[in-house]
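Colleague: Here is a sequence with its predicted model. Questions after.
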Amino acid sequence: MTNGPNHGLLPHHQAAPAPMWYQPMPAAPYAMPPEADGWDLLRRIWRRKGLVLAITVLVVALAAAVVVAMPSRYTADTRVLVGVQDPNVLNVQSVLKAISPDDSTIRSEAYIVASRSMAREVAYRLALDTSPQFNPDLAPEPTWLDLLHPGYLLATVKGGVDYVASAIGLTDEGDAPSARGATETEDEHQRYIRQTIESRLLDGLTVEPLNRSHVLNISAEFEDPALSARIANSFARVYVERQLVEKRKANLKANQWLKAQVADLQAKVSESERAVETYRQKHDLLSTRSETLIGQQLAALNQALIAAEKSRTEAQANLEQAKGLADGSLDVENLPGVLQSPLILMLRGKQADLAREAADLAAKYTAKHPKRRHIQAQLRDLDSKIGAEITRIRGGLRHQLQIATEQRDRVASQLESLKARMGTANEEQVKLRQLERQADADRNMLEQLLQRTAETSHQDDLLKPDAEIISHAAVPVSPSFPPDKLIIVVAVLGGLGLGVLIALLVEKLDQTFRTSEEIEEYTGLTTLAVLPQVKRGRSRPLTHVIDNPNSVYANAVRMLTARLSFDRGSKQLPSIVMFTSTVPGEGKSHTSCSLAQSAALDGKKAVLVDLDWRQPTQHLNFDQMNDVGMLDILRDEASLEQALYHDPESGADVLFAGRNRGRETLSVSLERLRLVLQRLATQYDLVVLDTPPLVVTPEMQFLAQIADTVVFNVRWGSTTRQAVTSELKKLLQAGADMAGVVLSQVDLSQYNKYSYDDGGYLRHRHLVREAY
């Protein structure tokens, strides 16, 4: 603030220097205690526990209403064992083969049970055409609950789609019962009713294999529990009975066919056997039980030829081994039995002994020593004897080979001669074999058919179905649909989840200030005080500091006074303290009044100046008339002494706003206002200015430059962060000396849910009660 002219109003007052121009620096984020990081989300949810509980109760109530409105359905289960084996009394498996109980077969049988033909038979047996649940002609008019049922809506949409498809020719008339016209005949109507009953019956039927067993589980789910059990049992009985009927039909058909084939084959077998005997006698083809005489002789010669060839091969092999023994390539231990002569074995043994003796002498004597020469002579003599014996054996083997070769040639010659004889009879044999094969085939076929005929004739009484009902359906006592417990549990969990999401969304959308930490984080300014909300029923806001000096509110006002003194580096209050806010109704008038009263009660000379000319409130706080005030002083219609009001209870002086004369009020001299305020600063220890909100009047920037310090009032949980930071930016750009922010009208019962650290002072319930 620059020095200005005195005009005789301030003989001794020196204006304070103007504050430096600066931009608000972003404050460091509030450092929450370590335990707050983990509990922050839970704190947010706990703050909105009422909302979460309300949403949960609403969702559960809706779920309960849906459960009550939905019709109950009962499920009855029948179990059928597939693949039961018949007793093996007669072997008719080739005619009537039983079901093989593999997985694919079990699934196929499940489709058979859930077929329309089965449903048609069950509907006929149970007379379901008389039930309103199945016959659409007997169904009552749907209620509004039925109209809202998902199944009814789905059926209505499906019927409309079928009607449109039939109208444009996408389906055949016979395949779209829902597209019936006005010219529908009685037969077409009955067919529509029958198909509708079958469809509704199959819609409530479920057939599936039980785990990995061969058991089919037939489940029927309908509104009537007794009817559900009857339907499940009827499907099982119809399935078992149909299997038995089909087996009997197949058995009867097979029996009739077998009897006709037996009669034909008997005549054919007789004719074939006569033809075989006639041809055999005509061509003199005598035979034993299995073949002709020539064939038997040929077989014997073949066996003899094989034996002769084997003898020759063995002789040839023995001769080759004898040659190997002669040239020394074959060891005597490896000789076959025919070549292991005792003489050769003896000579080989002596030869081995002499060889060891020669080896010993060679280690002692030279080659010309008489002993060594004698040993060598003995070895040569043994070699000559062994060679002579081998030559004799080779001669005998060569003679054996010659004899075996001659025997083989003789047998081969006889075989060729017999083959030539047999070639002349081949043509007759071929024809004979054809006749025999035909007769054998006819005979075998006749025997098999006779056996099958005998079996099928006695099988009818032993036929059993391949399935057996192992568990009949009992009438269920409790509904299976809707699952009320599951729906309620899901509704509770879903309601809690939805409530938590909405609570977090509400917390996210809450852009107001709830704690002093948020103020410091978003504005970069210090929170001077947290003023609780004072209810008007217990005491007037004007006298609350006086009537309750030990209340939380009074202590908070004294904390504001101390912070204003300490923040300036001294224990003295600034001369001129300006209070302002973003919008009206944020409690700045109440705060400024309480500060002036508290300072006066502490022995300081304080004056409260109401500069909110458009909406003055201080005269109402003191129950006075707004006849004389600052506007009258500025218009030279009253002196300062005439306009001042002295509060007898607190000892503070008050300068009301004065009478507002419309446009004339807007033309007041701001320079004269500055002089009046400077004069008050010379006469009082503390001058408290109650100014209008920033969004109301543009004079605030001028007043901010006059004041020694500015206190910005923010209402708890009301003013948005964007509005506060925007107006604070304007004050800072105007050069205001910002002391900090006062968080007013705080609900202490809710404040502790937001604040992480307030020193514990505001958390005591008895202090909270005193604030009111």
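Modeller: Arrived safely.
Colleague: can we go C-alpha only for contacts and neighbour counts from here?
Modeller: Noted.
Colleague: Check the secondary structure at Glu468 for me.
Modeller: strand (DSSP: H, G, I helix; E, B strand; the rest coil).
Colleague: ok, it - contacts?
Modeller: Residues counted as contacts of Glu468 (C-alpha atoms under 8 Å, 6 or more residues apart in numbering) are Val80, Leu81, Val82, Val84, Val240.
Colleague: and after whichever strand or helix holds the first one, which helix or strand comes next?
Modeller: It refers to Val80. Using DSSP states H and E, Val80 maps to strand 74-82. Next helix or strand after strand 74-82 toward the C-terminus (DSSP H and E): helix 103-113.
Colleague: Touching the helix or strand that that following helix is followed by from outside, list them.
Modeller: Remark: after helix 103-113, the chain's next helix or strand is helix 116-126, criterion DSSP H and E. With contacts defined as C-alpha under 8 Å, 6+ apart, helix 116-126 is touched by Ile112, Asp129, Arg194, Ile197, Glu198, Leu201, Leu202, Ile231, Ser234, Phe235, Val238, Tyr239.
Colleague: Okay, one more to line up with it:
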Amino acid sequence: MNQRLTGADALRLSSARVSPRRVPDPDSIDLRALGRLFLSRWKTLLGVSLLAALVVYGLLTLSAPVYSATAKVLIDPRRTEVLSGSDIISTREPSQQVINSEIAILTSNVLIEEVINTVGPERIATLSSAPPEAADTLAMEQLVWTVRENLSVWSEADSFVIVVSFTATDPELAAEVTNTLVDTYIARQIETRRMSLGQAAVWLEEQLEILEDRIAQNEETISVMQTESLLNNGSTLENATQQITTLNNQLVAARAERVTAEAQVQQLNELLEKSGLEEASSQISSPTLETLRARARQLRQQDAVWAESVEPDHPRRAAILADLEQVQAEIGAEVRNVIAIRRGEYDVARMREQSLEETVGRMEERIVQISRGDIDLRQLERETEAARRTHEAMLTRLTETRTQERVQSAEATLVERATVPAGPSAPRPKLMGAVAGASAFAICVVALFFGEMTVTTFRTARELEAETGLPVLASLPLVPGRQRKNAFSRFGADPYSGYAERIRHLRTMLLMRDETVISTSVSVLSSVAAEGKTTTALALADMAVRAQRSAIVVDCDMRRTSLQENYHWAMQHDFAGYLRGTCSLSQAIHSPEELAFDVLTSNRPHPDLADELSSLWLQPVIEQLKESYDLVIIDGPPLLAVSDAAIIAKAADKRIYIVEHERTTRNEVRDGLAILADFQLPVDGMVLNKVSGRDAAEYRYG
């Protein structure tokens, strides 16, 4: 919000008359200024802190004392292992989620209602804010709410300990409610676990009865099915399987024999067709053929011997050849006999194979028939076996459940029982009073610091100069409201007051810079109304008169005549009459008896004349007044309120800008100076008005 003017704007507004200065960082923190601020407000800070402490101390002293009883519970799942199997009810490992769940149970309405019934509703009703005669009629919901308001349950850090605290005006009641709540919580844990185990045992017994009936029915059905299968099929599936295995082995052997015989017969037939009987006989081995082949070789040898000496028709050789032919015929007969035997063996092997195939086929059909009936039997046997295993497991589980039900214990353990408190836990007036005082002091310090850091107005002339780049001609102290109207009238009685000195300094800065100038006009400007513009103009005129200078104040605000509103002069002619041409300028000027200078103002507001104001005709009026007065002070409307303020300011030789101390915002000053910059009207200086408190003390002299 602390927006600054650019360097170009500053040069335009000051007409390059202000020497360049170092621009401070708007985000910087003046520690000395903060220190002075806190020192100047130390009485306020201390007073607020003491007041807060006393108020809190007094209020707490009047309140009734309350007592708090505390018990502690440890969430510990450790227990004695009686059975080696897993628990029917699983034990939770302690964690923050488990702790939060147990805290919710401790504050549940179910548990609290049981505690109320145990302690007594009439005793709990004494904690309610209801009148005593209505205590008996309080509903259970109201009693539960009353207990919850006074009950605190939390977990200790880095542990599995839950702290239960109850507050009451009766110390014995506080201890009794706390212990009853903890005891009920632990008892309900055991009861809940035993109830769950009992329900599990009942369910297991019901399931065991169902399984026993199912097993008995299945066993009876299996016996009937086995008997029917044996009667219908003549054997069991196992026997049929063994038989078909044997037949399959025989069939494989028969097929091998048939293939071998078939191959031999086919080979002999091919030799007979291609090579003849003799070549075929060489491929057949038998004792008869071996003898005949040996006899044939012997006869060939004899024929060969005789062939060397005799012709084929020789009787001896002819006999040998006849014997050889006889042997060959016998070999052929033997070969045909062997082939016939081989064909017979092939036929036997083929028939045996066919017989075995038919037998195997019939056996397979039989096995299929047996298997169809055996599938249901095997399925029923598997179901029965599974039911037996389930029955055994559930029977074991039932035994464990009954045992765990007898030895069940709670997860929570009471580690600290609540005792009757010896003294009240609240209120603690001294401590809370000190805390309230310290808090109030801290809040005040923060508020001062925040207010100082976020200020959007001007507090010192240095800030105003740094923000605008224009010189501050004077810093005028604050004049009380009732004295503000005639503040300048006290200049004679107290000529060295702070206000008089600052007005005198402003007069000097305006009139003594150029001593060659005989008369001059000054426009007193401001951003908004009520910044002390009119008072400053009147005081400046009075101080000029005291310096032997003639002065006149011209009120150019046609919408609001501030001078006439304050003094109520009876004027025959006024400034408005001059503007309308009903009187001359000298007739419009008024010389009040209570003032040492003249004024040019209107009897009443004339908004219609405000639109007719123009520097073209106002400038001659000011020049005419300068011929009669050394100082012409123009008091116009605020720059940000109306548009004719800049036109009025254009008619003056000099312009001063009034900024109210700690009221006029930086944005308002920036916008007002920007309007003057748009009209190319330089500002001769700034005036920080209504400076109050410690900031105004430095301007006092004498």
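Modeller: Thanks, I have the structure now. All values reported here derive from a predicted model rather than from experimental measurement.
Colleague: Next, the TM-score between them, please.
Modeller: With the length set by TM-score structural alignment, normalised by the length of structure 2, the two chains reach a TM-score of 0.49; 449 aligned residues with a C-alpha RMSD of 6.3 Å.
Colleague: In the contacts of helix 116-126 of structure 1, find the pair that's most separated.
Modeller: Ile112 and Asp129 (22.5 Å; C-alpha to C-alpha).
Colleague: Compare the two (neighbour count), which wins?
Modeller: Taking other C-alpha atoms under 10 Å, Ile112 of structure 1 and Asp129 do not tie; Asp129 has more neighbours (19 against 14).
Colleague: longest helix of structure 2?
Modeller: Using DSSP state H to define each element, structure 2 has its longest helix at helix 315-406.
Colleague: elements contacting it?
Modeller: The contact analysis (3 or more C-alpha pairs under 8 Å, 6 or more residues apart in numbering; DSSP states H and E) places helix 315-406 of structure 2 against helix 171-233, helix 237-274, helix 277-282, helix 287-307.
Colleague: I'd like those laid out as a markdown table, including mean neighbour count and distance to Trp617 of structure 2.
Modeller: Below are those laid out as a markdown table (neighbours: other C-alpha atoms under 10 Å; distance: least, C-alpha to C-alpha, whole Å):
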| stretch | mean neighbour count | distance to Trp617 of structure 2 |
| --- | --- | --- |
| helix 171-233 | 16 | 92 |
| helix 237-274 | 16 | 137 |
| helix 277-282 | 17 | 160 |
| helix 287-307 | 15 | 169 |
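Colleague: Which among those is found nearest to Glu383 of structure 2?
Modeller: helix 171-233 (8.2 Å).
Colleague: helices or strands up against that closest one?
Modeller: strand 67-75, helix 109-119, strand 161-168, helix 315-406, strand 412-416.
Colleague: switch to 6 Å and redo it
Modeller: strand 67-75, strand 161-168, helix 315-406 (3 or more C-alpha pairs under 6 Å, 6 or more residues apart in numbering; DSSP states H and E).
Colleague: got these as CSV, with distance to Asn566 of structure 2 columns?
Modeller: Putting those into CSV (distance: least, C-alpha to C-alpha, whole Å) gives the following:
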stretch, distance to Asn566 of structure 2
strand 67-75, 68
strand 161-168, 68
helix 315-406, 100
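Colleague: between the ones you listed, which gets nearest to Glu668 of structure 2?
Modeller: Each of those has some distance to Glu668 of structure 2 by C-alpha to C-alpha; the shortest is strand 161-168, at 58.7 Å.
Colleague: what's next to that closest one, contact-wise?
Modeller: Contact with strand 161-168 of structure 2 is made by 66-74, 150-155, 174, 178, as judged by C-alpha atoms under 6 Å, 6 or more residues apart in numbering.
Colleague: May I ask which of the contacts of Glu468 of structure 1 has the most neighbours?
Modeller: Busiest of these [other C-alpha under 10 Å] is Val82, holding 25 neighbours.
Colleague: Test my guess that it contacts Gln243.
Modeller: No - the criterion here is C-alpha atoms under 6 Å, and Val82 of structure 1 misses it with Gln243 at 10.8 Å.
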